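Novice: here's a sequence, model it:
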Amino acid sequence: MSEAQDFKYIGQRTIRPDGHDKVTGRANYAADLTLPGMIWGKILRSPHAHAVINSIDTSKAEEDPEVFAVMTHADIPNQTASGVQNILAKDKVFYHGHAVAAVAAVTESAAERALGLIEVDYKILKPVMSIDEAISNDSPLLHDDLFTKGMAEDPAVPSNISSRNELSKGDLEVGFAEAEVIVEREFRTATVHQGYIEPHACTVRYDEDGQSMIWCSTQGHFAVRATTASMLGIEQTNLNVIASEIGGGFGGKLPIYLEPVALVLSKKSGRPIKMQMDRNEVFMASGPGSATRNWVKIGAKKDGTITAMKAKLCYEAGWAPGSSPLGPACMTVFTPYDVDHQYVEGYEVVVNKARCAAYRAPGAPQSEYACEMVINELADELGIDPIDLRLKNVAKEGTQTMYGPKLKAVGLVECLEAAKSSEQYKTALKDNQGRGVASGFWFNVGGESSVVINMNEDGTGTIVEGSPDIGGSRASMQMMAAEELQMPVEAFSAIIGDTQNLPYSNPTGGSRTTFATGMAVVEAAADVVSQLKERAAATWNVVPEHVDWKNGAAINTKGEGVLTAAEICGSAAKTGGHISGRGNISARGASPSFAVHLADIEVDPDTGKTTVLRYTAIQDAGKAIHPSYVEGQYQGGSAQGIGWALNEEYVYNEDGRLENPGFLDYRIPLASDLPMIDTIIVEVPNSFHPFGVRGIGETGIIPPLAACGTAVSKAIGIRMSELPMSPPKILKAIHDAS
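Specialist: Model prediction:
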């Protein structure tokens, strides 16, 4: 489809199916499960950021009468499995909080006490805590065998630079030669946390027959099964993973940390095991978002035509090479602009921090922040309205991206026009107040999704999907099934299937679920319709081609007769058995999403305190299946991006120890910190989806960094170039400029 359609159910604001359970406390999260005979597992973590493990002595813990099992890296069968050293360190610890050993004991407090009985002898090494330190000539090496990938020639010596990326189009030399105004700046962002409220947790049971069960908080239970099975050398058919309700993820619940440890402890102890990180552990040992140092140079003619764009990006990976989102950062940095000459060079470095994990549009917020800040400064230099400058150079249908494809129909023009005509953009500001505008882009992904729709005897249906619901997907799946089957939304329920009762589905992430799993739902619903028509045809003794499906009923086009879904399903046993539709797809055509945000911020020049006065998020949804959920995604992404811009950062001391591992000192926005975030839904349908859907979950976190960065800069009259713009940093900037 390419044009807007009229829908009967899609676009409604239905009651969320998980709402009552969550507000009443009935929803079951991973830590809520209790099994007969269950005991507790806990992990011993390194107090050092960088150290060699000389020895681990677990004998005293093993002698404790309340301890059932003790585990070290040596107990993991597949020592070469991907990510295994992030589960338990082998010869070296690479960050403060790195897991070293684990115990299982009768109670959680007994397990905590037993950790103190494990003796670890360390040789402490100097930590490498920043990009600048990592790339300096005299920096200690984290890995003696790490040679930079992606260089024109293979390096002769190892370094802390793990890889180099490069993308380009056109000829930069030509582009900058045409420029009459050039702006270039460097920007820095700090290590940040995704901010999910529920800690990592799992409950596992290893059975004597080799069958195992894992209940866990995850964005991808099929990935949990594959990774755990690989590390422990077991067949996937012997491991069933059940995705519990999830209390936030944002990419941080894609990796695993506890499940292989818990399963080994369960096997060794013969008991079910529960493990749950406390808040300190979540901050110390789970994957944060990358700290970055990014440089951008943009040239333009005096009429506002941008002639060339160049970037050099540097991203931290944490300790593990290949863990940063450098690739997406390079892909997204300049994509909102239709400019002939573009070039980006990216580097990933390793540092003594936890292995980085995805964080909502991974890599894009940091790189696009640098670009958008320079675009706004360029607009000031040219004396052109920043939205007009963007409209003059806007990416649109037919634009050739630097990373490969040409854009199909997208809604960035419509987003910019909506921003310019918005009430906020027309409102005057007062002293010490500033306004920022920024665009954002995320490419979106498709991937594998599996769905089964089981029809019940009363004509209702149960949708079994393989994508954990972290953003309202159960509601959107119900609505898409209802639209395809032309039956009320209330006729369907949606549940998340286990790994043993559905084919494989990719994790929930990358803004893929409503798009890809939604396509699987449509396919499964179409399968159900086909079967319903066949059963009706058999009842009427006509061919299926003579049966139409309309308003939830089969219609005999060659004679009189109407059979409802309830009537057909009620007699299914007599016409061929239970009706069940299947959708197994590898979705393609995940059209990208663009957004434009406006931020009005006031700064107190005496304290550096920032107040967000007004905020508007505008984004192309393709088609908003459930507008309330879409608005919630826009608002949630905005809130996270505002926090990233104004306050959030990991603080490490000189020894590499994390000093603010908790929400008391790691300052995420509270409800009282933010105004009601206004939203504008733009709908430019994605022609590759039957209902026009494009993913929307990622893009909303991208524009706030530059929108807030520009607003603060204008409020104080000083260009800020480092995030977060916390009160001490703002006061320092004011003091240095005075």
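
Novice: please count neighbours and contacts with C-alpha atoms only from this point.
Specialist: Fine.

Novice: how about the helices in the stretch 301-450 of the chain?
Specialist: 326-332, 364-382, 386-392, 412-420, 423-426 (DSSP state H, counting those that start in this stretch).

Novice: buried sites along the shortest one?
Specialist: Spelled out, that is helix 423-426. 424-425 (16 or more other C-alpha atoms under 10 Å).

Novice: neighbours around I182, how many?
Specialist: 18 (other C-alpha atoms under 10 Å).

Novice: and it, how far is that from E567?
Specialist: Going from I182 to E567 by C-alpha to C-alpha, to the nearest Å gives 71 Å.

Novice: ok, back up a step: so which of the helices of the stretch 301-450 of the chain is the most packed in?
Specialist: Of the helices of the stretch 301-450 of the chain, the one with the most neighbours on average (mean count of other C-alpha atoms under 10 Å) is helix 364-382, at a mean of 25.

Novice: tell me how far that one lies from the chain's centre.
Specialist: 24 Å (C-alpha atoms, centre = their mean, to the nearest Å).

Novice: that helix - contacts with which helices or strands?
Specialist: strand 181-189, strand 292-300, helix 326-332, helix 386-392, strand 433-442, helix 703-716 (3 or more C-alpha pairs under 8 Å, 6 or more residues apart in numbering; DSSP states H and E).

Novice: let's compare: structure for the following, please.
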Amino acid sequence: MATILEESGFNPNQKLNIVGTNPVKQDGLDKVTGRAKFGADAFLPGMLFGKILRSPHAHANIKSIDTSAAEALPGVKSVITSADFPSIPQGTGAGDMTRNVMAVEKALYDGHPIAAVSATSEAIAKRAVKLIKVDYEVLPHVIDPLDAMKPDAPILHDYMRTKGDDEAPDVPTNVTEKMVTSIGDVAAGFAAADVIVEHDYDSKPMHQGYIEPQGCIADYSEDGQIELWCCTQAPFVYRDRLTAILKLDSSKINVMQSELGGGFGGKTGFYAEPLAILLSKKAHAPVKMTLTRNEVFRGTGPVSGTNSTIKMGCTKDGRIVAAEANLVFQTGPYTGSMYFNAQNAMFTRYDLENVHVVSREVVSNRPKVNSFRAPCVPQIVFGVEGVVEEMARKIGMDPIDFRLK
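Specialist: Next up is the predicted model:
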């Protein structure tokens, strides 16, 4: 190992400025004294409390929603459904974002928001949500991406066609996109290989597991100015996306970032925030919404689940001569898995002349996926490194030397 470090130019005896020291944590004092304010800590005078009605079905047509009993409950100040959002065509970025935070015509996963309520207390808001009557037509659902690709699979979106696949028939599909990367002659590369290793790898959708559930307060003032306090990793992304789905000028929305109790990429997408804004607009008062842990797992985005077949070949002297992969990424009901990160990164550590990779992104009746620390890459790189490790052992070479060759 010392030889590797020396060859890299690293001097283990050099004096470092940060590594090996104990720097003072900039926000440490505020956190240990309780001064730090997280998403659920914000408070405004006259604040109301918001709650969400979620679908109990993974896939269902919404035939009707009756909110009259909830609106009549004393203490309830506003009730919203998808009808309160601007109409944006589905299949567009803003249209899909709108339909993800509030179901339009169809519930596409268990936990999909159907309606939301604001009231003078959290208890009243919870009671009001239970009074909303929804008539569902339950549909067959699919949660496994490989099952979703089968000819007889339930179709989530009649408009969906596979982007990037000119050979696909012009019929509804659950495959959103296909991406192909091809370099050199893979068949010739495998023909020259002394050892070929091929394996299948599966990974399930995994939540970021941040300790702090999403929380926010929205205040929609009478002059149309919106103040939003929330725990987000991306306040300017929130602002721009909120202006898109609410059809507002960006100067009308001020997003204020609270302390963050973990995010890992999972707080780059919003969930309760648009609902709180529209509830506040209707109620003419600030609205606070804090998700429960159950809601976090049912209604926010994990990282994509994957199915991959990875095949690589090498010569006896440790030279990798070919690599091939077939990748499938589960994205929830709407596109957004960032599968291209894995496609572009999976083989970049190796000097390869013959590569062929095919990726497909597939919708299913699960919550829409979100980022999680290099989204989609670790799941696929794990498989690549497993194949590389086995190739090295099959030719009797040290796995580290094999990788450095």
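
Novice: could you get me the TM-score between them?
Specialist: TM-score of the superposed chains, computed with TM-score structural alignment, normalised by the length of the second structure, equals 0.93; 389 aligned residues with a C-alpha RMSD of 1.7 Å.

Novice: ok, which of the helices and strands packed on helix 364-382 of the first structure comes nearest N240 of the first structure?
Specialist: Nearest to N240 of the first structure, of all these, is helix 326-332, at 32.1 Å by C-alpha to C-alpha.

Novice: so which bit of the second structure is the closest one matched to?
Specialist: Alignment of helix 326-332 of the first structure against the second structure: residues 339-345, by TM-score structural alignment.

Novice: ok now that stretch, how far from the chain's centre?
Specialist: 15 Å.

Novice: mean deviation of it from the first structure?
Specialist: Stretch 339-345 of the second structure, aligned to the first structure and superposed, deviates on average by 0.8 Å (mean C-alpha distance after the TM-score superposition for the first structure).

Novice: give the aligned equivalent of Y220 of the second structure in the first structure.
Specialist: Using TM-score structural alignment, Y220 of the second structure sits opposite Y206 in the first structure.

Novice: which residues does the nearest residue to that match once chain neighbours are set aside contact?
Specialist: With sequence-adjacent residues excluded and distances taken as C-alpha to C-alpha, 6 or more residues apart in numbering, Y206 of the first structure is closest to S212, at 4.5 Å. Contact analysis of S212 of the first structure by C-alpha atoms under 8 Å, 6 or more residues apart in numbering lists 204-206, 238-240, 263.

Novice: output the helices of the stretch 301-450 of the first structure in CSV, with distance to G247 of the first structure appended to each entry.
Specialist: Below are the helices of the stretch 301-450 of the first structure laid out as CSV (distance: least, C-alpha to C-alpha, whole Å):
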stretch, distance to G247 of the first structure
helix 326-332, 26
helix 364-382, 23
helix 386-392, 37
helix 412-420, 31
helix 423-426, 33
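
Novice: follow-up on the earlier one: which residues does the match of Y220 of the second structure contact?
Specialist: 212-213, 263, 266-267, 270-272.

Novice: could you see which of the residues you listed carry over to the second structure?
Specialist: Retained in the second structure by both residues aligned by TM-score structural alignment, their matches' C-alpha atoms under 8 Å are the following of the contacts of Y206 of the first structure: 212-213, 263, 266-267, 270-272.

Novice: what sits against T348 of the second structure?
Specialist: No contacts exist for T348 of the second structure under C-alpha under 8 Å, 6+ apart.

Novice: V76 of the second structure contacts A119, doesn't it?
Specialist: Yes. At 4.1 Å, V76 of the second structure and A119 qualify as touching, with contact defined as C-alpha atoms under 8 Å.

Novice: what is in contact with those two at once?
Specialist: Going by C-alpha under 8 Å, 6+ apart, residues that sit against V76 of the second structure and also against A119 are A125.

Novice: of these two, who's got more company?
Specialist: Between V76 of the second structure and A119, counting by other C-alpha under 10 Å, A119 is the more crowded of the two (28 against 22).

Novice: quick one: map that one onto the first structure.
Specialist: In the first structure, A119 of the second structure lands on A105 (TM-score structural alignment).

Novice: same question, L248 of the second structure
Specialist: By TM-score structural alignment, L248 of the second structure lines up with I234.

Novice: SS state for that match?
Specialist: coil (DSSP: H, G, I helix; E, B strand; the rest coil).

Novice: ok, it - how many residues close by?
Specialist: Neighbours around I234 of the first structure, by other C-alpha under 10 Å: 18.

Novice: now swap in L278 of the second structure and tell me
Specialist: Other residues close to L278 of the second structure by other C-alpha under 10 Å number 23.

Novice: that one corresponds to which position in the first structure?
Specialist: So, by TM-score structural alignment, L278 of the second structure is matched to V264.

Novice: distance of the match of Y220 of the second structure from I135 of the first structure?
Specialist: On the measure of C-alpha to C-alpha, Y206 of the first structure and I135 of the first structure end up 45 Å apart.

Novice: quick one: the longest helix along the first structure aligns where in the second structure?
Specialist: Longest helix in the first structure, counting residues (DSSP state H): helix 518-540. Under TM-score structural alignment, helix 518-540 of the first structure has no counterpart anywhere in the second structure.

Novice: which parts of that helix are buried?
Specialist: 518-537, 540.

Novice: which position in the first structure aligns with G261 of the second structure?
Specialist: Match for G261 of the second structure (TM-score structural alignment): G247.
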